[in-house]
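J.: Quick one: sequence plus predicted model below, questions after.
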Amino acid sequence: MVLDTAPVSDTVTDAADTAGHSEAPHPRPIGRVPTASMITGAAVATVWFWIPLSIFILGISSIPSVIGFALATVVFVYLIRGVDWVERMRSEAVFGMGIAVPPRRASHYTGFQGWLHQLWLDISSARFWKAAAHHYLRMVYDLLAVGIAFALVAFAVLGPAAAAAIEQSDDDAGLSFLPVPVAWLLALVAVAAAVAILIVAPAVDAAIDRWLLPPSSTAALQHQVSALADAREGAVSSAQTERHRVERDLHDSVQPRLVSLAMTIGLAQTKLDTDLPAAKTLIAEAHDDAKSALVELRNVVRGIAPTILSDRGLDAALSAVAQRSQNMGVPTSLEVHLPRRLPDEVEACAYFVVAEALTNVAKHSGATQAIVTVRYDEASDQLSVSVFDNGAGGARITSDEDATGLRGLEERVRAARGTFAVSSPQSGPTIVTAVLPCGS
């Protein structure tokens, strides 16, 4: 299925990165789970602390060697990206705070160039270095807190025994400054202090998470402005593309039909007085042309604002689209999971994604099967739309201004602040997906 579309905008972000979570109403910075997490983190940090740091130092020292510096940089970037993901999962599981995920810019390039560009976007972002700082600050704090607690426990175990041994020794070498009762008292104080540290110290871990893991207000505003600008650009492009499509449909289908109708009626008028049977035949042809023109006008109107969508909802509208696809020779199965009606603009966008994708399947792919899946995710408040066909692949994104297929869909989805993707290897199959936010 070979189609023409416009390039995706530079401001596309990872869906998973922009979804985020709201702050949990009852975080739990103190308890058995936070204490166990802190102790585990300190134990792991005794070994892990040196690995990313060594790679970072190795990369800096290998700057004269381009290959060594490049390898160290790649490994360090992937380590910090993995660490950031693990830290967020840990914070959610241990403290239940649900900290929002900062936006992450995704490269608009593809292939090796896109991979290099993504590395640069990551390493030059504030999110990356905040993740590195958070990881090391938390490791240092956990090591310090747990180290002090275990040192106090060690003193509580060894102090009284040492004091008793010195007291019983004939030659104490002047080391009997700590009487045994005082040693036991200090041991109790040390144990109490160690327990207090292990119980209370995780609250600082939670504070570090709240300080360094969330997006900064400036970054959030910049991302919001960028997203709104991108949505506006998509809306303008989508409106222009839709205008061209309507103009093309009227010019190529309805207008010739009406011209033919006018000519047929004119010929019938000239034959009314001289050749009545021929005039009747021409009038019958004009009647057929008028009915065909009405059908084509309905198709144009359906492409602008389908009545069934507003009257009966997305499920019924997509059922009609799937039936039309069946009539065009492509067996189509439809799976719709919608617990309720969605906002009008979301339903309209999803409808046009499916309708245009199935039209492209029928015209270009030679497919023998198409599968449409529409599913609403209540957790993320997003609508996922997927159109699969088993025909020929090769769908690609171009900058051809006259192309209106997938390019128009991408612009329409971008205007709705959603994400749009096409997977279409040359041998097929082709999968068109769109994820649309349903919130305001």
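T.: Arrived safely.

J.: from here on, contacts and neighbour counts on C-alpha atoms
T.: Will do.

J.: Look at the residue of the chain most remote from its centre and give its secondary structure.
T.: Relative to the mean C-alpha coordinate of the chain, counting by CA atoms, centre = their mean, the farthest residue is residue 170 (74.6 Å). Secondary structure, DSSP: H, G, I helix; E, B strand; the rest coil: residue 170 is coil.

J.: Can you mark which positions in the helix or strand hosting residue 301 are buried?
T.: Using DSSP states H and E, residue 301 sits within helix 276-304. Neighbour-count burial for helix 276-304 flags 279, 282-283, 285-286, 289-290, 292-293, 296-297, 300, 303 (criterion: 16 or more other CA atoms under 10 Å).

J.: here comes the other one, which I'd like you to weigh against the first:
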Amino acid sequence: MVAVTPDVVVAPPVDAPDDAPSRSRPIGLVPSASMITGAAIAVVWFWIPLAILVIAISSIPSVIGFLLAGVVFIYLMRGVEWLERVRSEAVFGFGIAVPPRRLSHYQGFQRWAHQLWLDVSSARFWKACAHHYLRMTYDVLATGVAFALLVFAFIGPAAAIALDNSDAEAGLSFISPGLAFVLAVVAVAAAIAIIVFAPAVDAPIDRWLLSGSPTAALQHQVSALSDAREGAVSSAQTERHRIERDLHDSVQPRLVSLAMTIGLAQTKLDNDLPQAKKLIAEAHDDAKSALLELRNVVRGIAPTILSDRGLDAALSSVVQRIETSGVPTTLNVQLPQRLPDEVESVAYFVVAEALTNVAKHANATQAVVTVRFDPPSETLHVSVFDDGVGGAAVITDAEASEATGLRGLEDRVRSARGTFTVSSPTTGPTIVTAVLPCAS
């Protein structure tokens, strides 16, 4: 199995809703309950990730212990970041934009290990860690102070009365009961104020550490555009090689045979008319075959049915052609409307090329094509599954001089600023997936 090019892509950030500021609620019953609950959980939870991190650092000489503890810590904090975002949205209603995340283009174990390194070396990961501990520390302190004030409010007056009534010879003294009651009222008011208004500080902490910086967002845009440009250039070159290959392997031999047959017919016209007629009939068949193959080449460049009737009809046509080759194929298309031409074109070629590979190489007994539009993220999800033999992979640049299959699809998807993945263990099955942004 050939390794995938070691480039990385950047996952697009999720923009906050336009009405997010109007839905924010930094003060109220829910934020207060969230702060108190978080403080109660933090009493135990505060030490668990910290202990795992300390174990990882202390296990550096053993390597294996360091790696195991480090992997646990990374996955733990990635899950914590997701939970904190869900909590922030549920409590404050912010909808904070998710910072971009770099995604590895390796496959298999190498992809997993490289993705861990990309995560742990990113500012997003450590900002999430800092947010989690800063938020826990603040919640514990605020709730602890409020709890201490309430304890004083209930115990202080009772203690003052008890000590005031005690024997003076005992040498005990305390504030007067009247002052104790006044201080108790003040303590209760202060505790209520802390519980009500302290969550207002949690809100800016979320915005500060869970959102990406403007510079990072700009760098993401530049990186995405640069990657899309490289994908477009590479896709155009790959497409040119494919057209040259198709013309050289199919249409050109037919035309050469046609020319030779017509030449032989010309030599037979004067002395062997029946043979000349036979050769002309053969030339006519060659011309029709060449015309058919030329149409197939044109269909591979710009299918007319796609522009006329849309993606659903075009994919149905592709599935029908694949089923004639002996691979039963199920097509599931969920599209509420026509999509941008570029997105439909890329999705069409992903499915067409993937199914062609299934028919030629997979020895599959069935294939499933799923095309689904996701309205919240405005993305098109395309997947092609087959139960045949695996081993499919996007090859490296050094091996791609004549390659136009999965590498060409990856370049097409990159040019549309999408993501392309291939999961194909040696024993199968194979799943080709593309996620294409549809927003303007």
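T.: Sure, I can see it. Here the structure is a predicted model, which is why all the values come from computation and not from measurement.

J.: In the second structure, which residues correspond to the helix holding residue 301 of the first structure?
T.: Under TM-score structural alignment, helix 276-304 of the first structure corresponds to residues 273-301 of the second structure.

J.: how much does that stretch stray from the first structure?
T.: Superposed on the first structure, stretch 273-301 of the second structure shows a mean distance to its aligned partners of 1.3 Å (mean CA distance after the TM-score superposition for the first structure).

J.: Relative to the whole chain's centre, how far out is that stretch?
T.: On the basis of CA atoms, centre = their mean, to the nearest Å, stretch 273-301 of the second structure sits 48 Å off its chain's mean C-alpha point.

J.: where along the stretch 101-250 of the second structure do the helices fall?
T.: Using DSSP state H, counting those that start in this stretch, the helices of the stretch 101-250 of the second structure run over 108-120, 123-164, 177-197, 199-210, 214-246.

J.: Let's have those in CSV, adding distance to residue 415 of the second structure and mean neighbour count.
T.: Shown next, in CSV, are those (distance: least, CA to CA, whole Å; neighbours: other CA atoms under 10 Å):
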stretch, distance to residue 415 of the second structure, mean neighbour count
helix 108-120, 22, 16
helix 123-164, 26, 18
helix 177-197, 49, 17
helix 199-210, 29, 19
helix 214-246, 4, 16
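
J.: just so I know, which of these lies nearest residue 96 of the second structure?
T.: Proximity to residue 96 of the second structure (CA to CA) singles out helix 199-210 among those, at 6.8 Å.

J.: so that closest one aligns onto which residues of the first structure?
T.: Aligned by TM-score structural alignment, helix 199-210 of the second structure falls on residues 202-213 of the first structure.

J.: residues in contact with that stretch?
T.: Here stretch 202-213 of the first structure makes contact (CA atoms under 8 Å, 6 or more residues apart in numbering) with 29-30, 34-35, 38, 88, 91, 95, 99-102, 130-131, 133-134, 137-138, 141-142.

J.: repeat that for 7 Å
T.: Here stretch 202-213 of the first structure makes contact (CA atoms under 7 Å, 6 or more residues apart in numbering) with 29-30, 34-35, 38, 95, 130-131, 134, 138.

J.: May I see those residues arranged in a markdown table, with distance to residue 110 of the first structure as well?
T.: Shown next, in a markdown table, are the contacts of stretch 202-213 of the first structure (distance: CA to CA, whole Å):
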| residue | distance to residue 110 of the first structure |
| --- | --- |
| 29 | 43 |
| 30 | 46 |
| 34 | 42 |
| 35 | 44 |
| 38 | 41 |
| 95 | 38 |
| 130 | 27 |
| 131 | 26 |
| 134 | 31 |
| 138 | 36 |
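
J.: Can you tell me which of those residues comes closest to residue 194 of the first structure?
T.: Minimum distance to residue 194 of the first structure across the contacts of stretch 202-213 of the first structure is 11.8 Å, recorded for residue 35 (CA to CA).

J.: Please pull up the equivalent of that closest one in the second structure.
T.: Under TM-score structural alignment, residue 35 of the first structure pairs with residue 32 in the second structure.

J.: after superposition, how close is the helix or strand where that match lies to the first structure?
T.: Assigned by DSSP H and E, residue 32 of the second structure belongs to helix 29-45. Aligned to the first structure and superposed, helix 29-45 of the second structure gives a mean residue distance of 1.0 Å (mean CA distance after the TM-score superposition for the first structure).

J.: Understood, closing this out.
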